[in-house]
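K.L.:
coords below, sequence missing:
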């Protein structure tokens, strides 16, 4: 069975991923990207086909990597050594990474690397308070040079432009300026020795036989002029500066230097950053951006924008220092995300975390545009209403809150008669009834959205409520519990229980199919059972224990195979068409199953991060000693109780432990209403997977008679219907765009009525995707309007299959509506302001002044003009507005 080609399109990482800093993207060279996980594994990835080209292991944890400016070499530092490798080229090689030379010098771990502009030398900073300058080639007057002068670990080192002059910064806030007595052009290659010298001598002897003129020239080049040799390269410290310190805790944590504008940016542990001009060390600006340490600093190529990263809070800030304004401010959840929900149009995602924050993200840009902090404890569930403008959340603080996305405020707070902890939340299709499940009282609470009044308390479960879900088509609520039952409650008949579904194990998640005709339940024995809610009959089941493939924890005393017996799926979600179901839980894998065939279609590995717990399937024998597992004997060995072994099913470890490793988990899964993507909240953050249709060739009813030549010939003959049919059978995007845009706007209605019903769905899907990238808004809006008006009645019979395409279309049009409406409002307010100013200044007015109705008409005309500027089909400037 052919599975959808899902690809990870966005990764909105949480603060935990930022805090670990496990994968470092180092440099893009040609078509490849080098990434280094903590274990020392390197991956060469193609950015075109999105596939791994080469694997390499550096045999140790790598601290930093830096490519030379010419892209021919890169330096890898691990431990106290630096290794220079030849960069992979465009030609196919047996080994893409070739070691050139290993440099020794520092006595402690290395911290930073910087290259000269000509790629002749590089500098390496170390924790032993020294900085070492090495020659990338075999220079005669520079092999290595050690620089001291600091009293703390080196944080950063930077070369000056076209020079060997160096700046070094230490953790205690000291800056040393080093001047070199030799220019980069003064470096001399070392004369070859050994077999290389013999080979060179043979070549010279052969050339000597050719002629006397060439002999003198070669002799002059080959023999080193010992009399003209200069001394070794020397450095001297010309200045030492200290940053303003507000306390002992205010250590220097990050730095960046822009060589062209001589701008030095430094970040400190207190959240303060400084801007200095070098080499005079003039203070330009100083500002506090956070109450946590600044973990990383970067400057853009022009030197105008500065980016700061604070791992403690998951913050990302972009600052324009000349205008002293923020360009971008983003902050993720600094605890793990536990739940998410898509808006009905698929344009936004809301997430809730253990930190009590509720964040709304834009799926197109990947940015969070609003954060709600009203909850005082962890958020356990989030959901949208059908209108898409209200978010309902449940929390462990005993409240269920409703947030308005128009005014960005909490307008409803639902509480229970006695304090309780809510574990899940659900809203019916009308948006009028809010329900939440209690974790300690085993009850389901029902409120009215309009009045905020508690309507009823549903009792009957004998265990904590693990999941709630409303039937999309009927007023029926399904509640799953740890008491091995699922209750179906009729909201229209005094909230009484209509059916009770008996399970073989504890229920962990429940969800309805989009058409409401099927119910899926995930249980503790790793099974997914499917039920007919009308007749309370089980229709099928999927055994997922072998698909979970849980990894072995660091402190486990059993194998991963036996550990998988206690793992299960904790979150379920149907696809938009209801044919597939996503399942995730206590594993690094997300499984997608075909519901009718009950087989696994594909598994997605959400992370390869080996620093997370439960990632390895087998115990690494390098961690085994004669006394057992190194993690079990080394950690907290001085305590009387030794190492605390976690119990099966425990979600969290000891947060106070220095060696705490978060466990890889999938906490929530949701399919987009458009059916083109799905999202997952994991230990790594928020992941969004999408169907990448641009990389696929998907012909539709293709035969040998369908060619681009025939399609363009039909266009020249103005047989537009035949050209469109042939283009969709070939299904090439550029050819489709060329064919549709060649149709005159006044003939769109006639051609739309002549299209078969099977091709109408194809045209709508193409229009929905074209709205994302095209500027011809008005032209494509006319196409959409005519197709829906002509074929609307016929499409009602296939509403189930067409719903994802129509929702995708609505999402694209809504985004443009927001943008165009802002521009129209801006133009209208500008006209009103200009008219008001002209009246005040007594300027000359027309003989017949505009009345209120004419002014409104002028504003409307201006709106039309702005729409004409944005929309209009290609070559159709006179097309009317849709």
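P.N.:
Alright, I've got the coordinates. Keep in mind it's a predicted model, so treat the numbers as computed, not measured.
K.L.:
only C-alpha atoms for contact and neighbour calcs from this point on.
P.N.:
Will do.
K.L.:
so how far is residue 206 from the residue sitting furthest away from the middle of the chain?
P.N.:
What lies farthest from the middle of the chain is residue 212; by Cα atoms, centre = their mean that is 67.7 Å. Note on residue 212: its distance to residue 206, by Cα to Cα, to the nearest Å, is 12 Å.
K.L.:
what does residue 284 give?
P.N.:
Distance, residue 284 to residue 206, by Cα to Cα: 63 Å.
K.L.:
Tell me which of those two has more neighbours.
P.N.:
The residue with more neighbours, out of residue 284 and residue 206, is residue 284; 14 against 11, by other Cα atoms under 10 Å.
K.L.:
which SSE is the more buried one in?
P.N.:
strand 282-288 (DSSP states H and E).
K.L.:
Buried residues in that strand, which are they?
P.N.:
By 16 or more other Cα atoms under 10 Å, strand 282-288 has no buried positions at all.
K.L.:
which helices and strands does that strand pack with?
P.N.:
Helices and strands touching strand 282-288, by 3 or more Cα pairs under 8 Å, 6 or more residues apart in numbering; DSSP states H and E, are strand 272-277.
K.L.:
And for the strand it packs on, what's in contact with it?
P.N.:
262-267, 282-290, 294 (Cα atoms under 8 Å, 6 or more residues apart in numbering).
K.L.:
hmm, try it at 6 Å
P.N.:
When contacts are defined by Cα atoms under 6 Å, 6 or more residues apart in numbering, strand 272-277 is touched by residues 262-267, 282-288.
K.L.:
another one to put next to it:
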């Protein structure tokens, strides 16, 4: 139960490809991220990644109108029906071919899926539980090329499908006598969007070359007439049409559209369309294709996104430009509007950007971007509230662990960031880069206040900051030296030489001023910072050292080497205390281009990142594999393995080669097919201009570049090819009873409360281990009795109560009450807890995190209130002075009047003086 970590959230990637969708209330945006989907709550500024994943990257998402269900379809056409309420997978389905778009009808009873040149209409899953949730109703054939987009009429009677063959087809969802199908032309490029007008059959179609066509129908929605069967022959024709598809699936009723319009039947006139107008968007470049479009029916607003990163807002049908803006220099891949029409969501797959724009106030509601290259490293802040990451794009980003969002990005580095870390205060971040600099950032003012450089240019591959935060060290990849700087002055204090290979990792002891450095020269050196920067010990390894980590108490050292082993050393005696052979636990997958098997390939793999748990009893290890392992240090055994990804869109995921991809000329993966629309990562050749198709693409390989336990021990994070994955203990799912017998029931606990036996009630509640009941017991205890209850608690329950208080304090509004519990427990049992400092450390850090969070929130509120009070006082003083000045002026006027009257002037002359004044 101690290692029951579950996938919690995905940071660092907000959008990859596919279509964006807004929730029913319009306050959340659903974004596909690789083979998962993330929900961003824009009102509460939080993000959540659902614990469901497809086998490959998601290409389209369909949300039901009530917002309860979502259909996720991946690159191969495999679909998942997911409940957005319970976050569970309800049904698996396979469409057997890549799906271009999916859309529910407004009444929620049907949904349309387009694949290749056919539109398939399915019955949407209802409230009744069915064996097959997707029942095919009709198949619609019309376009000659792939279909691209769908839209429904407001009453779910008809739908329209756009295609790559430049045609748009209107189909009836029921068997209408006057509308079976209708084909529209008029465009010279691929149809990007097709939209019905509100409560009408009138249409707008938008094509890739920036053309908008406005179509008017001669029939209202009420004018659609249901088809009546006139002969047995028609029923026989329908039976003939209900054949089976290529994949053996029944295709339901098949409707085949033809180029010419269907003939009128009897007196019923068929629906006809007429092109009312044609508009063209301003072209601002040779390759400025229109790539995405969305239409809000109530406000008649059309949003169009272009390949140059520009978007336009037009009011239809007049085609009035409201405004246009450039939000990126990359292609806008997806556009969506929320239900009220106020917010517009944009997704840019090239940069991994997700933006939500409020067009009326012309301001960003939400703006997030992940690292658009690989993440290299991460570090937790001392209180566990923040995570900092560095990437190959040269950016340093800081993420809030509660909201999952990035709140500051530092872009001072000009090359890949290789390592990042926090100082012990938690307010300074230090990063090292291949550009030859290490930089320190201030989290109060969000600025780069120190830049550390070496006398000769060097590429820094490792970084460490000592416990006091005074010394910054970085290891060079090319000169094999270690540089030591002063944080206060920024001066270079010492250059440590001695290694005969690149320095791979640095780590300061948590309790002493000793630096451990591992290198490719098969040694780990311990440097004494107090004694003339001399080498204190040299530890000889069996292979190249890749990573080194100190235990939190500083009494042990773990080193990962190139031969896949983790060795443990006593830093005081320089003796090896144990080792773990972890090569067999990595289980490397086979790459598509590999000539050797996965089993042989795994022999050359190793762990590249190590991290001790908060209590020092176990070690977390990851490397060039999709697995992360937790080992027990004392027993030297594997405790648990986590498979961080099941996404087959990455390379090195499958153990065996797919024989279907093998040809007589070799693997299909070795054949370069050029750059597709969304396959892999694009690498432009040097010197090419934007829009040039001379680019290569590759499949990213799954790997773990860095791992860290949170200071509280409740979670751990890993930077992977997918992004920043966070795994945490879900306390609501973990049931770990101890000392449980038949007498421990909720009724007996409440009986103890009525008898005012507070300590006994708390002990029984912890035995039953139900969170809600424990909280009820704790909050029933009177404020005055807390010290007495804490004093009479058995030692075994003190630590558990302190952990419960730390967890409750983070979510509860009863701050003083829970702070009193925490203070009393620490004051009365401080000495006993100190003796078990290793085990109690995660609990204390969780308590510190909760207190710091409330302190930050309250200090902001208090500062704001103090400012308001000062403002009100200043305003009242100003008004008082104004009033005093007015009264003084009135007194002067009265004196003047008395003087004039005393001189014998008449009332008339007095009035004249007043007018003149």
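P.N.:
Great, that's in hand. The model shown is predicted, which means the values in this text are computed figures rather than measured ones.
K.L.:
And the TM-score between these chains?
P.N.:
The TM-score (TM-score structural alignment, normalised by the length of the first structure) is 0.86; 803 aligned residues with a Cα RMSD of 2.8 Å.
K.L.:
just the contacts of strand 272-277 of the first structure now: which is nearest residue 598 of the first structure?
P.N.:
Among these, residue 267 lies closest to residue 598 of the first structure (Cα to Cα), at 54.4 Å.
K.L.:
which stretches of the stretch 451-600 of the first structure form helices?
P.N.:
Ranges of helices in the stretch 451-600 of the first structure, per DSSP state H, counting those that start in this stretch, are 545-548, 560-563.
K.L.:
Rebuild those as a markdown table, extending it with distance to residue 463 of the first structure.
P.N.:
Below are those laid out as a markdown table (distance: least, Cα to Cα, whole Å):
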| stretch | distance to residue 463 of the first structure |
| --- | --- |
| helix 545-548 | 24 |
| helix 560-563 | 25 |
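K.L.:
Quick check: which of those is nearest to residue 218 of the first structure?
P.N.:
Smallest distance to residue 218 of the first structure across the helices of the stretch 451-600 of the first structure (Cα to Cα): 68.6 Å, for helix 560-563.
K.L.:
Which part of the second structure matches the closest one?
P.N.:
Using TM-score structural alignment, the residues of the second structure aligned to helix 560-563 of the first structure are 598-601.
K.L.:
so how far does the matching stretch sit from its counterpart in the first structure?
P.N.:
When the first structure is superposed, stretch 598-601 of the second structure averages 2.2 Å from its matched positions, counting by mean Cα distance after the TM-score superposition for the first structure.
K.L.:
so how many other residues sit close to residue 860 of the second structure?
P.N.:
Neighbours around residue 860 of the second structure, by other Cα under 10 Å: 12.
K.L.:
what residue of the first structure takes the place of it?
P.N.:
Residue 860 of the second structure maps onto residue 822 in the first structure, by TM-score structural alignment.
K.L.:
cool, residue 391 of the second structure as well?
P.N.:
Alignment note (TM-score structural alignment): residue 391 of the second structure maps to residue 353 of the first structure.
K.L.:
Thought residue 337 was touching its match, still the case?
P.N.:
Yes: if you go by Cα atoms under 6 Å, residue 353 of the first structure and residue 337 touch, sitting 4.1 Å apart.
K.L.:
Which one's more surrounded, these two?
P.N.:
The residue with more neighbours, out of residue 353 of the first structure and residue 337, is residue 337; 30 against 25, by other Cα under 10 Å.
K.L.:
Can you name the next helix or strand after the lengthiest helix in the second structure?
P.N.:
Criterion DSSP state H: the longest helix present in the second structure is helix 837-902. Next helix or strand after helix 837-902 of the second structure toward the C-terminus (DSSP H and E): helix 907-916.
K.L.:
between that following helix and helix 837-902, how many degrees?
P.N.:
140 degrees (axes from the mean of the first three to the mean of the last three Cα atoms, to 10 degrees).
K.L.:
mind checking which of the helices of the stretch 451-600 of the first structure is nearest residue 689 of the first structure?
P.N.:
helix 545-548 (19.0 Å).
K.L.:
Comparing that closest one with the second structure, how large is the average distance?
P.N.:
Counting by mean Cα distance after the TM-score superposition for the first structure, helix 545-548 of the first structure comes out at 2.3 Å.
K.L.:
equivalent range in the second structure for that helix?
P.N.:
Going by TM-score structural alignment: helix 545-548 of the first structure matches residues 583-586.
K.L.:
and if you look at stretch 127-135 of the first structure?
P.N.:
Taking TM-score structural alignment, stretch 127-135 of the first structure hits residues 164-172 over in the second structure.
K.L.:
count of neighbours near residue 59 of the first structure?
P.N.:
Counted with other Cα under 10 Å, residues neighbouring residue 59 of the first structure total 10.
K.L.:
Which residue in the second structure aligns with it?
P.N.:
Taking TM-score structural alignment for the superposition, residue 59 of the first structure sits opposite residue 96 in the second structure.
K.L.:
Quick check, residue 189 of the second structure in contact with residue 166.
P.N.:
Yes: Residue 189 of the second structure lies in contact with residue 166 (Cα under 6 Å); the separation is 5.4 Å.
K.L.:
These two: who's more crowded?
P.N.:
A direct count of neighbours by other Cα under 10 Å for residue 189 of the second structure and residue 166 places residue 166 higher, at 21 against 17.
K.L.:
What strand or helix carries the more buried one?
P.N.:
Assigned by DSSP H and E, residue 166 of the second structure belongs to no helix or strand.
K.L.:
What of residue 727 of the second structure?
P.N.:
strand 724-729.
K.L.:
Pull up the aligned stretch in the first structure for that strand.
P.N.:
Counting by TM-score structural alignment, strand 724-729 of the second structure corresponds to 686-691 in the first structure.
K.L.:
quick one: contacts of that stretch?
P.N.:
Stretch 686-691 of the first structure is contacted from outside by 5-13, 676-680, using Cα under 6 Å, 6+ apart.
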